[in-house]
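In: Sequence below, structure please.
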Amino acid sequence: MISTSQQIAFINLFPLSSIILLVALIGAIAIARQ
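Out: Next up is the predicted model:
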């Protein structure tokens, strides 16, 4: 059984990774436009 603290850490990881991907994508577009 998954503990509550593990579930919280798992849920918190998803927004963080999606933000990193979004920033990387915006950075790649900015570099490509130059």
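
In: going forward, measure contacts between C-alpha atoms and count neighbours the same way
Out: Will do.

In: Let me know the helix or strand that residue 25 is in.
Out: According to DSSP states H and E, residue 25 maps onto helix 4-33.

In: elements contacting that helix?
Out: In terms of contacts (3 or more Cα pairs under 8 Å, 6 or more residues apart in numbering; DSSP states H and E), helix 4-33 is not packed against any helix or strand.

In: chain center to it: distance?
Out: Distance of helix 4-33 from its chain centroid, counting by Cα atoms, centre = their mean, to the nearest Å, is 2 Å.

In: Proceed likewise with the subsequent sequence, for comparison:
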Amino acid sequence: MSKIFSEKDEVDEETENVNNGKNDMYLEMIGKVAEEL
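Out: This next block holds a predicted model:
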């Protein structure tokens, strides 16, 4: 993307990526637990 982000947008995007990563890990954990049941 050639769109120029302001610093705040950049921080928001980073936070969003971190939250998405946490959600992925959480879903993965639930998936593993569900498989074991």
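
In: TM value for the aligned chains?
Out: TM-score for the superposed pair, counting by TM-score structural alignment, normalised by the length of structure 1: 0.69. Supporting figures: 31 aligned residues with a Cα RMSD of 1.0 Å.

In: Flag every buried residue along the helix holding residue 25 of structure 1.
Out: Buried residues in helix 4-33 of structure 1, defined by neighbour count with 16 or more other Cα atoms under 10 Å: none.

In: mind checking what residue 20 of structure 2 lines up with in structure 1?
Out: The equivalent of residue 20 of structure 2 in structure 1 is residue 16 (alignment by TM-score structural alignment).

In: distance of that match from residue 25 of structure 1?
Out: Residue 16 of structure 1 sits 14 Å away from residue 25 of structure 1, going by Cα to Cα, to the nearest Å.

In: Could you do residue 3 of structure 1 as well?
Out: The value you get for residue 3 of structure 1 to residue 25 of structure 1, if Cα to Cα is used, is 34 Å.

In: which residues touch the most centrally placed residue in structure 1?
Out: The centroid of structure 1 falls nearest to residue 17 when counting by Cα atoms, centre = their mean (1.5 Å). By Cα atoms under 8 Å, 6 or more residues apart in numbering, no residues touch residue 17 of structure 1.

In: Could you rerun that using 10 Å?
Out: Shown in contact with residue 17 of structure 1 (Cα atoms under 10 Å, 6 or more residues apart in numbering): residue 23.
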